[in-house]
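In: here is a sequence with its predicted model. Questions after.
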Amino acid sequence: MLTLRKITLLLAFTLFGQRAIATETEVLFDTQRSRHIPVTITPIDSKCTAQKKCPVVFIGAGYGMAHTDYQFAQQVFHQHGYLTVEVAHELNGDPSLNPEPPYMTTRMENWHRGVETLVFLVNELKGRYPAYDFNQLTLFGHSNGGDIAALYAAIYPAKVSKVITLDHRRMLIPRNKNIAVLTLRGSDYPADDNVLLTQQELALYPVTQVTMAGSRHNDMYDGGPKVLVERMRKELDAFLSRY
């Protein structure tokens, strides 16, 4: 049986209109894996219904980052009518991220653990939030969080509508005409072979690859340079307006 331990209920304010938003910060417990999963969930104040469902996004952090370090993105998603679920994938006691290549092999255990967490959250939350669409997810992730998002889309392509990554570098971007992708690329580290699409592939799939000139991989979060954070915010806003 799945259980839930609720920690607190916060009032947050968006950057858009300064409205109060009920934000639930909780730890969910996956009994099958004996795993606690910290999440921050922000529903939207709208006319979402079981007949006309609003979209859902799962937000995953880069390795070593906090799952709440991407408020610039959370606020853009919220403005576009998304229920946002910020997920802590890495817990104390988890094995360290393997530093040895080939990463598609050595890091697969970590990514699969993240995918299993997302599957658990879908099953746990869809009953609690029936006015939101958990069958056509948007997945957002920075670095290793983006690798997890890309793997989920590879395993469950029919359950994903969009993937947005901030400089993930290991897992292949989905090549799927039904999944819109935005990947914002840092300029200090290259992606592994075949992660990004070729020009020929970009003509076939709804994938947008944007290199952020002068940006650093580790700066692509709320604490990065303001110019970079604002550029990422604008790119995300434009993408969600288009798809």
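Out: In hand now; what should we look at? Residues are numbered from 1 along each chain as shown.
In: use CA for all of it now, contacts and neighbours both
Out: Will do.
In: and the strands in the protein?
Out: Assigned strands in the chain, in chain order: 3-13, 20-30, 35-42, 54-60, 83-87, 132-142, 160-166, 180-185, 207-211 (criterion: DSSP state E).
In: and the angle from the first one to strand 20-30?
Out: The one in question is strand 3-13. 160 degrees (axes from the mean of the first three to the mean of the last three C-alpha atoms, to 10 degrees).
In: neighbouring contacts of strand 3-13?
Out: For strand 3-13, contacts defined as C-alpha atoms under 8 Å, 6 or more residues apart in numbering pick out 19-31.
In: check it against this one:
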Amino acid sequence: MKRRAKRFYTILVGIFILTITAFASMSSEYEPVSTEIQIDTFEVLDSVRNRLIPYALYSPVTKKTPDSIRVVIFSHGYGSNYSRNYLNYSYLTKNLARAGFWTLSIQHELLGDPLIPKEGNMQVVRMPFWVRGEGNILFVLNDFKRKHPGLKISSVDLIGHSNGGDMSVLTAKDHPELIRKVITLDHLRMPVPITLKPQFSSLRSTDKVADSLVIPSAEDCLKYGIHIVQLKHVTHNEMNDEGSRKQKKQINQYIQKILEDRF
């Protein structure tokens, strides 16, 4: 009996250790690399458009210059010209930097800009705002390259929330040779191109529905590797820093899985 009891407890302890190890590996799979990050802010003048463009760079602190880097360009949702909107998604941009991505977050709206139209054919009346955002994205990417001539960029990915997602989709559509992946957080207006490259993904909220033909069919998504993720318990306006810790973690996990080809 004593041998059986001893054997039983030995097996039980073994199962317990394996279970703890499994849970640890599951959690670590989705956690960012524990890296110190640096945040720098800039205001650069696009002389061609005579437009000032503020942006923030979230980057991992490294002891030596890396052989190559991965760049993410983030575009915020519409904020009625609120001047610090580009800093309002820090849960996401900081997480990306800790995971090793050099993340550029752009301020797309300035005081004095015309407000975005809320009536009419949205794909028509809002196109000038997306085109302006596309210009901002391309200019900031070139400004980053100019400031860091010694860094080799291995990939450029775009992430955008709502209106920022619309302009990200437009940018990738017009410049597929520059962009590896696009992830939108509940963009509503700009149709996702039916293409293999760049790869498109979209995280969807529980309270908004995209316009007709914005989201590809299930068949096209399967054929072209487009990921449409229906989030649970996350509304459209909870995708910035106002969301709960649980909501932010859910969004970050999906983003990291997509960027690292683990989806």
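Out: Perfect, I can see it now. Values in this document were obtained by computation on a predicted structure and should not be read as measured data.
In: what would you report as the TM-score here?
Out: Here the TM-score for the pair of chains, by TM-score structural alignment, normalised by the length of the first structure, is 0.86; 225 aligned residues with a C-alpha RMSD of 1.9 Å.
In: would a markdown table of the strands of the first structure with mean neighbour count be doable?
Out: As requested, the strands of the first structure are exported to a markdown table (neighbours: other C-alpha atoms under 10 Å):
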| stretch | mean neighbour count |
| --- | --- |
| strand 3-13 | 12 |
| strand 20-30 | 18 |
| strand 35-42 | 19 |
| strand 54-60 | 25 |
| strand 83-87 | 25 |
| strand 132-142 | 24 |
| strand 160-166 | 25 |
| strand 180-185 | 24 |
| strand 207-211 | 16 |
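In: make a markdown table out of these and add distance to S96 of the first structure.
Out: As requested, these are exported to a markdown table (distance: least, C-alpha to C-alpha, whole Å):
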| stretch | distance to S96 of the first structure |
| --- | --- |
| strand 3-13 | 26 |
| strand 20-30 | 21 |
| strand 35-42 | 16 |
| strand 54-60 | 17 |
| strand 83-87 | 18 |
| strand 132-142 | 17 |
| strand 160-166 | 21 |
| strand 180-185 | 24 |
| strand 207-211 | 29 |
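In: spatially central residue in the second structure, please.
Out: Centrality entry for the second structure: nearest residue to the mean C-alpha point is I159, 3.4 Å, by C-alpha atoms, centre = their mean.
In: quick one, helices of the first structure?
Out: Applying DSSP state H to the first structure gives helices spanning 71-79, 103-106, 108-125, 144-155, 199-202, 226-242.
In: go through those helices and pick out the most buried.
Out: The highest mean neighbour count among those, using mean count of other C-alpha atoms under 10 Å, belongs to helix 144-155: a mean of 26.
In: so that one matches what in the second structure?
Out: Mapping helix 144-155 of the first structure onto the second structure (TM-score structural alignment) gives residues 163-174.
In: how big is the offset of the matching stretch relative to the first structure?
Out: Comparison of stretch 163-174 of the second structure with the first structure after fitting gives an average deviation of 0.5 Å (mean C-alpha distance after the TM-score superposition for the first structure).
In: got the contact list for the aligned partner of I116 of the second structure in the first structure?
Out: I116 of the second structure maps onto L97 in the first structure when the alignment is built from TM-score structural alignment. When contacts are counted by C-alpha under 8 Å, 6+ apart, L97 of the first structure touches Y63, R107, N110.
In: could you rerun that using 7 Å?
Out: R107 (C-alpha atoms under 7 Å, 6 or more residues apart in numbering).
In: over to P176 of the second structure?
Out: Contacts of P176 of the second structure (C-alpha under 7 Å, 6+ apart): K197, P198.
In: let's see 6 Å
Out: Residues in contact with P176 of the second structure (C-alpha atoms under 6 Å, 6 or more residues apart in numbering) are P198.
In: and for K177 of the first structure?
Out: Y205.
In: reformat the helices of the first structure as CSV; add distance to D192 of the first structure.
Out: Shown next, in CSV, are those (distance: least, C-alpha to C-alpha, whole Å):
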stretch, distance to D192 of the first structure
helix 71-79, 25
helix 103-106, 9
helix 108-125, 15
helix 144-155, 12
helix 199-202, 16
helix 226-242, 22
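In: quick one on the thing from earlier: quick check, nearest of the contacts of strand 3-13 of the first structure to F120 of the first structure?
Out: Taking C-alpha to C-alpha as the measure, F120 of the first structure lies nearest D30 of those, at 7.1 Å.
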